[in-house]
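Colleague: 3D, please:
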Amino acid sequence: MPAPGDEERVAFLGVGLAVACGEPQATQQLTQPKVQILAAQQPQQDERCVDVDDALERLQGEALARMLGENGRWQAFWCCLLSAFQGASTMHIFCFVFQTIAKDYWCARPDTAPDMDVSLWRNLSQPDGACSVLNLNYSLLTETADTSETAQLIKCNNFEFSREDGSARSVIEEFGLVCGREYMVSVVEMCFLAGAAVGSVSSGWISDRFGRKHTLMGFVLVQIVSGTLIAYSVNLAMCMSMRVFAGFASMTVTVVSFVLVVELVSGKWRTITGILNILPVPISYILMAVIAYFVRDWRNLQLAITLPWLCMLPMWYYMPESPRWLLAQGRLNDLYALVERAAELNKRTLPPNYKKTLEAAAPAPIPNPINASATAKSQLTNIQAQQQHTLPAFMIASERGGHTIEAAIAGTTEAVPEIHENPLKVVFNRFYWRTTCLNLIVWLTLIIVYYGLTLHLSNLGGDIYLNTIVAGAIEAVTVCVSIFVVLKVGLRCSLIAYMLVPGICCLATNLVPTRDLNQTAVVALAIIAKCIIGANNAIIPSYTAMQYPTVVRNFGVGMGNLAAGTALMLVPYMWLLEHVDPLLPMSIMGVCGIIGAISLFLMKDIEH
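Modeller: Modelled structure (predicted):
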């Protein structure tokens, strides 16, 4: 086969791939042999079409990797900076744990006896707990007065809280969320998580439409503004509404920064950087605990975790857009400038025809739906027999063992949806309905276990500051170790183990004898479960994406995020069940972990 010349490197890739799926109009355009498309025989039992978008995406990634390298100084620099955004969002998600730490409280002393000793006041006035008080004139009472039989109990309207932390106030104290209003703590928390749920689902569409860079930095600004307004809330309604915006922004920042990081690198580095991108999360737990220990007032704490991120806004000007997004959008001039800067920093020499190569890899519009008719396959066979020239060299072979066009096209065996087809119908069609249902179960159970433990570790007792620091340190080590585990045993086995072990640990907490006397053992098991399942947060998005063809891949991952958002809103109410039975929340999380592991086992083994 003759080597391609310079002119032949400009392959009509979009047209060629359209022909591969039997596009008649594209067939007419190939009057001169320009592209040799290698395709494997389709399985006889199913008339399935080649996944054109998936092949094109692989070729685009291969083109960029050949020019920039799979990883280099440019990628490492920006991956490290972008990981910091995970820390900002984690602090906003996690700060509510410290803003609602329980304090001792009692009915407020009357104006007629403001200086009465607290112990004396509580003994005289509140025989039935802190939510009611005897209706008496306490200025006339003595320490020995017997009032229990002659006075009526009335409901408290004002409360005083313990001043062990000095003048610091919590959200509970600020808005009086006690005595019949305790449930509002879960409602306030749910407001943030509801915003996060919507953000997790919509962030993919927003970043696809407006780009990773502008979506990320735009919502960083929203995060800063809403976080600041939370600190200056004048009432509970304002606090709740601002928390919705903060939750939406925080989850969008989390998702988009992750996507941008993995789109800057190629090859095995996508898995490695995807996991390392989550490393700031446990580190932020440690930092959050340290800050909260010294800044006890909830308003000051909110400002302390919000305002420092103003220093990140100048990155908006310098931050690169995702090269894969620029290529997919056909914004070649912007891509040329980015590639030249990145190659210079990576000390790589661009080939003289690199612009033609990128132009060839840019997707061509396909006006009509893809079909897999027998006539189209016959046309493809005839065209293949006529082709004499090769694709551009980077599409034929990779010095790093990357995908060839043959492998990219022939490696796909799943049915491909039409590009105008409703994606909801696609993910629930006869080929993908099982995958989608299992995907929903996995995301739902994963988030219930992880955030159920993360946001409510204080419910298990012990020192919340110390427990958070220990859990964060162990989880950071677990995330680092998981890289080697994934590379060694694969994604699927790692995910199953990281779901099964936490589930067993959660159930084991209920087997600890005389649980109240063995609180250390309970907390230790919970921390182990939290740290192990934390590694799945970095792995599950990539694994889910592998289950779907490109044309519905974002929607498939979005379905998982929808389940995750539902789980986020359920977490606060799950912990209210401890008032019914203290063992229920940990039992539910244990069962969820086991169900999630079984669901992962039943999913397709896409690695083999």
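
Colleague: For the rest of this, base every contact and every neighbour count on C-alpha atoms.
Modeller: Noted.

Colleague: Now do the contacts for A407.
Modeller: By CA atoms under 8 Å, 6 or more residues apart in numbering, no residues touch A407.

Colleague: which stretch of helix or strand covers it?
Modeller: Assessed by DSSP states H and E, A407 sits inside helix 405-410.

Colleague: go on, Q519?
Modeller: Using DSSP H and E, Q519 falls within helix 519-534.

Colleague: quick one: buried residues of that helix?
Modeller: 521-534 (16 or more other CA atoms under 10 Å).

Colleague: that older thread, could I get the buried residue list for the helix holding A407?
Modeller: 405-410.

Colleague: Tell me the spacing between the most centrally placed residue in the chain and M312.
Modeller: Centre of the chain computed as the mean C-alpha position; nearest residue by CA atoms, centre = their mean is V255, 5.0 Å away. According to CA to CA, to the nearest Å, V255 and M312 sit 17 Å apart.

Colleague: next one: K355
Modeller: 33 Å.

Colleague: wait, isn't G87 in contact with I286?
Modeller: No - the criterion here is CA atoms under 8 Å, and G87 misses it with I286 at 10.6 Å.

Colleague: structure for this one too, so we can compare:
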Amino acid sequence: MVEFGDFINAVGDFGLHQQLLVLFLCLPQFLTAFHMIGQVFIVVDVPHHCDTSWIRAVGPNLTEEEQLNLTLPRDVDGEFEQCSRYSPVDWDLGSIMEYGLNTTEKCIDGWVYPSAQPPSLLTEFDLVCDKKDLADVSQAVFMTGLLLGALTFGPLSDRVGRRPMYLLSIFLEALFGVGIAFVPHFYVYMAFRCVVGIGVSGTLIITLALATEWVGISSRPKAVIITHCCSAIGQMILAGLSYGIRHWRLLQIAGSAPMFALFFYIWVLPESPRWLVTKGRIEEAKKALQKAASTNKHTIPPELLEQLKPEAQTKSGSILDLFRKKHLLKVTLIMSCAWFADSLVYFGLSLNVTGFGLNIYLTQLAFGAVELLGRISCIYLLQWFGRKKIQSLLLLLSGLLCLIITCIPEDQAVVITILATTGKFTSTVAFSTSYVYTAELFPTVIRQTGAGLCSMAARVSGILAPLILLLGQYHRVIPMAIFGGATVVIGLLCFLLPETQGTELPDNMGTATPQLSNKTVFKADNGAGLEKKS
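Modeller: The predicted model follows:
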């Protein structure tokens, strides 16, 4: 029986066509880091105090220091209060200096920030004092957008197609990403960030499908993880970009506008032929395969191409199918937990690694370098040890590192930083493994729906991670204990999954276990025909 993998072998396992496709999928990933964590660099905390210019009406010759001493109360450390001032009075300057002011009030006239500080999101929208939590809220709104994107783009790409949904994702990122630079109000900013999150989620999960469905069995991890490496490089680029551009609106344009250059994808991005076959669009699938073979300088024999037919039992899937069939239910539940644990420990450690002793830009550069090393290592680890072992063991190791941190004295900052950085490395490898593993476990007709559901679990834990860190105010070990304990348990559950290394991608929902590639392999021979091997 001819499998779809035979057509990929005929086209070329990872030829020029697939290499160009991976390149196209990589380009948006360079900007993913900006949308995911760029807000750190546009909400920069700066010294501030209440606007007390009212006193200038009675004391125009006061120095700045004298003005602040007369109008601002001090905290227990002797520093000026940032969120309160003395209430204005109708006295003359002499009376104010003699008797002083006692009644305090909030900063009803606004705040004063360092004049040399470039405009940031914090200073422009006064995200201080009573509104200081809005910055964290906006990040949660962005994560909500990622969740909504996983919920919508997963099923839609299974029904409508990978290509149109990918193009729509890019359009949303570009349009609303640049639009953020012109928002007049912070709540509009949050709404636009939510839409950008939807677009980012769409590009992430559809990249997974296109990168796996166009390549051969041995090249799947490489194709997926190369795109992840570009995301890690994007983190390092973000450090330099944000260091050079301090005005938040200009930085937003610089991090989003390049996405408009990718609109040429309308003419060059191919649809997945594997998905086309599941939809019965055989002629379109043949044209896509023939074009790919031509680019790779191969030829598909007519007798093989004639065998490209839709399977009678193949039908469109829905999210309910993931829970109706026993084997898909197990995969869905365990892989959703795996993605949840990946995201939980990844964001938990990323937000808690503060012992580098570097400024925010060098720290971001270090984070990107650690991630890049983890992504590259993942390619070889999956080839050597398979998917199940790496997924399980790396989650276990990430969890154990979190638990070990709880046993280290608080004053051992260097040791904690080394352990946390190692945990970030292992969680990065585990996250990349989950992408590859998920694509190989779910069938084509419902692959994006399954990946979208798993991505939703990751987004939920991404929202929970900073909230769990707040529990550290009760005891410092609580957050790491939660991160570590949950990840260890889920790592053990992953041993129940089947191994998918060396197996063909499933197309329909009838297969309970991954199937090894057909022993009859059609191998391309420099365009001169195919050699049939048994």
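
Colleague: What is the resulting TM-score of the chain superposition?
Modeller: TM-score for the superposed chains, counting by TM-score structural alignment, normalised by the length of structure 2: 0.83, backed by 493 aligned residues with a CA RMSD of 3.2 Å.

Colleague: ok, back up a step: residue in structure 2 paired with the residue nearest to the centre of structure 1?
Modeller: In structure 2, V255 of structure 1 lines up with I205, judged by TM-score structural alignment.

Colleague: ok, that match - contacts?
Modeller: I205 of structure 2 makes contact with 150, 154, 448, 451-452, 455 under the criterion CA under 8 Å, 6+ apart.

Colleague: Let me know the closest of those to G280 of structure 2.
Modeller: G280 of structure 2 has its nearest neighbour among the contacts of I205 of structure 2 in Q448, at 18.0 Å by CA to CA.

Colleague: tell me which strands and helices the helix or strand where that closest one lies is in contact with?
Modeller: In this structure, Q448 of structure 2 sits in helix 447-469 according to DSSP H and E. In terms of contacts (3 or more CA pairs under 8 Å, 6 or more residues apart in numbering; DSSP states H and E), helix 447-469 of structure 2 is packed against helix 134-159, helix 186-213, helix 326-352, helix 413-441, helix 477-493.

Colleague: now it against helix 186-213, angle please.
Modeller: 130 degrees (axes from the mean of the first three to the mean of the last three CA atoms, to 10 degrees).

Colleague: can you give me the offset of helix 447-469 of structure 2 from its chain's centre?
Modeller: 10 Å (CA atoms, centre = their mean, to the nearest Å).

Colleague: Report the angle between that helix and helix 134-159.
Modeller: Using the same axes, to 10 degrees: helix 447-469 of structure 2 against helix 134-159 is 170 degrees.

Colleague: In helix 447-469 of structure 2, which residues are buried?
Modeller: 447-466, 468-469.

Colleague: now swap in stretch 208-217 of structure 1 and tell me
Modeller: 211-217.

Colleague: can you tell me what part of structure 2 it aligns to?
Modeller: Aligned by TM-score structural alignment, stretch 208-217 of structure 1 falls on residues 158-167 of structure 2.

Colleague: What of stretch 325-339 of structure 1?
Modeller: Going by TM-score structural alignment, stretch 325-339 of structure 1 sits over residues 275-289 in structure 2.

Colleague: now do stretch 233-240 of structure 1
Modeller: So stretch 233-240 of structure 1 sits over residues 183-190 in structure 2, by TM-score structural alignment.

Colleague: so how far is the matching stretch off the chain centroid?
Modeller: For stretch 183-190 of structure 2, the distance to the chain centre is 22 Å (CA atoms, centre = their mean).

Colleague: can you give me the angle the host helix or strand of H214 of structure 1 makes with helix 183-210?
Modeller: Using DSSP H and E, H214 of structure 1 sits within helix 212-231. Interaxial angle, helix 212-231 of structure 1 versus helix 183-210 (the same axes, to 10 degrees): 160 degrees.

Colleague: helix/strand/coil for E160 of structure 1?
Modeller: strand (DSSP: H, G, I helix; E, B strand; the rest coil).

Colleague: Measure how buried the nearest residue to it once chain neighbours are set aside is and give me the count.
Modeller: Among residues not flanking E160 of structure 1 along the chain, A108 sits closest, at 4.9 Å (CA to CA, 6 or more residues apart in numbering). Counted with other CA atoms under 10 Å, the neighbours of A108 of structure 1 add up to 18.

Colleague: Return the residue of structure 2 aligned against A108 of structure 1.
Modeller: Match for A108 of structure 1 (TM-score structural alignment): D51.

Colleague: Could you list which residues are in contact with that match?
Modeller: 107, 109-112.

Colleague: Which of those residues are buried, as a ChimeraX select command?
Modeller: Buried members of these, defined by 16+ other CA under 10 Å, are picked up in ChimeraX with:
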select :107,111,112
